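# Please work out how this folds:
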Amino acid sequence: MARWKRSGRATDEDHLVHCADFMRFYLVKACDPVEAIQHYSHRVRGRGSKKEELKHVPENIVEILISELPPRWTLLGPIQMAAEELMDNPTKSFLKLGSNNEERKKALEYRKDCRRDWTPNCSVAINRAL
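Modelled structure (predicted):
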């Protein structure tokens, strides 16, 4: 995945286009044979697709794919743990979030909010890539 480069066809702020491009690149590398992915679709919010014969990508696979998208990389770290747990047993990434526990807690909550808000956009990127 280190060889992926941002496309010049979109601005730096157009994260959805970059996510869809990255997902296409990722799926080509991850699928063997590559044509196998052409039998799948990701239906956002349960809506039907144009090609009903396509199989639906399972949600656990969608979650894995979302975790691989570039905007998510900036949100990696202790996001799954509660701030109180991290205050008791701090990780390196938690300590980098601020100079004291209050700053770290606010930064952690902000990252959790960003992750929650960004997830629907990631689903759209997967849908476009397929």
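# from here on, contacts and neighbour counts on C-alpha atoms
Will do.
# how about Lys105, secondary structure?
Assigned with DSSP: H, G, I helix; E, B strand; the rest coil, Lys105 falls in the helix class.
# by contact count, what packs against the helix or strand containing Asp113?
Using DSSP states H and E, Asp113 sits within helix 101-129. With contacts taken as 3 or more Cα pairs under 8 Å, 6 or more residues apart in numbering; DSSP states H and E, helix 101-129 sits against helix 15-30, helix 59-67, helix 83-88, helix 92-95.
# and if we set it to 7 Å?
helix 15-30 (3 or more Cα pairs under 7 Å, 6 or more residues apart in numbering; DSSP states H and E).
# Would you pull up how far the helix it packs on lies from the middle of the chain?
Mean-position distance between helix 15-30 and its chain equals 11 Å (Cα atoms, centre = their mean, to the nearest Å).
# for that helix, packing partners?
Using 3+ Cα pairs under 7 Å, 6+ apart, helix 15-30 is in contact with helix 101-129.
# Report the buried residues of the helix it packs on.
101, 104-105, 107-108, 111-112, 115, 121-129 (16 or more other Cα atoms under 10 Å).
# For the comparison step, fold the sequence that follows:
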Amino acid sequence: MLPTRDSNGREFSIINCVEQWFLHAEEPFVEGLDLRSAVDRWYPNPVHTPSVQAVSLFRLLLQKMTDPPTAIQKYVFRVSGKAGRDKTLKPLPMNVEAVLIDFALDMLGYGWTEIRNPAGVELENSRFFTSLGKTFEERNAELRILIEQREDWKMLINKALQLALRDIRNYEYGEVNGVPQWIKNKRQKKDGELRSDGDRDLNNN
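Down below sits the predicted model:
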């Protein structure tokens, strides 16, 4: 069962991040893009599910990740790894995929090394691990829960990235009153394909 905000109190926020996040990828991706700064004005709508919030987060990031901006529309992320019907689309580079997913998990509070790679940490000397309980047994049990939660969230986030890229491919990019920006196409305006999240990520600079 995928996590919900109410079940474990997790919410997307850069306040939760324990790392700095920069994009390092070849053209057309924007080298050195600061992901935290890119979303510092984005806030998840509290009435929406975590999956909708994740799609909104990724749409905002994807709009800013390539130069020219429309280059992102040539990419696809396939969760199953299977080839899609549209052979003109290129798979999202693995390093780009990884940084987006790990950044989103860090925004949820799952960026601690103790959660990502507990085998690589001396838990007895970890302040984070110590904060999880009074005894080693309590801390270890809580850490196991966090590790499982992270894996559940990762499945949700993978799907959200796939949906966000699909949405971006259906956007149009042009000028409105002389200002270059992303524009919903007529079909999206009509049927609400953006899943009614208020579109607060569109052109949020």
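# And Lys112 of structure 1, how close does it get to Ser99 of structure 1?
In this view, Lys112 of structure 1 and Ser99 of structure 1 are 19 Å apart by Cα to Cα, to the nearest Å.
# Please apply the same query to Asp88 of structure 1.
15 Å.
# and if you look at Ser49 of structure 1?
For Ser49 of structure 1, the distance to Ser99 of structure 1 - Cα to Cα - is 49 Å.
# Among the two, which residue is more densely surrounded?
A count of neighbours by other Cα atoms under 10 Å puts Ser49 above the other of Ser49 of structure 1 and Ser99, at 13 against 9.
# Quick one: map that one onto structure 2.
If you follow Ser49 of structure 1 across to structure 2 using TM-score structural alignment, you land on Gly84.
# What of His15 of structure 1?
In structure 2, His15 of structure 1 lines up with Pro50, judged by TM-score structural alignment.
# Nearest the middle, which residue of structure 1 would you pick?
Structure 1 has Ile66 as the residue nearest its centroid, 2.9 Å off, counting by Cα atoms, centre = their mean.
# who touches that one in this structure?
Cys122 (Cα atoms under 7 Å, 6 or more residues apart in numbering).
# what residue of structure 2 matches up with it?
Under the alignment (TM-score structural alignment), Ile66 of structure 1 pairs with Ile101 in structure 2.
# Same check on Phe94 of structure 1?
Residue pairing (TM-score structural alignment): Phe94 of structure 1 is matched to Phe129 of structure 2.
# likewise Asp117 of structure 1?
Under the alignment (TM-score structural alignment), Asp117 of structure 1 maps onto Asp152 of structure 2.
# could you check the distance from that match over to Tyr110 of structure 2?
Distance from Asp152 of structure 2 to Tyr110 of structure 2, by Cα to Cα: 11 Å.
# and for these two, which residues touch both?
Common contact partners of Asp152 of structure 2 and Tyr110 (Cα under 7 Å, 6+ apart): none.
# wait, is the match of Ser49 of structure 1 part of a strand?
No. Under three-state DSSP, Gly84 of structure 2 sits outside any strand and is assigned coil.
# tally of neighbours for the residue lying closest to it once chain neighbours are set aside?
Nearest non-adjacent residue to Gly84 of structure 2, counting by Cα to Cα, 6 or more residues apart in numbering: Arg78, 7.7 Å away. A total of 16 residues lie near Arg78 of structure 2 under the criterion other Cα under 10 Å.
# With Lys189 of structure 2 instead?
11.
# try Asn60 of structure 1
Neighbour count for Asn60 of structure 1, taken as other Cα under 10 Å: 9.
# how near is Ser7 of structure 2 to Leu61 of structure 2?
Note on Ser7 of structure 2: its distance to Leu61 of structure 2, by Cα to Cα, is 27 Å.
# Comparing the two, which residue is more hemmed in?
Leu61 (18 against 8).
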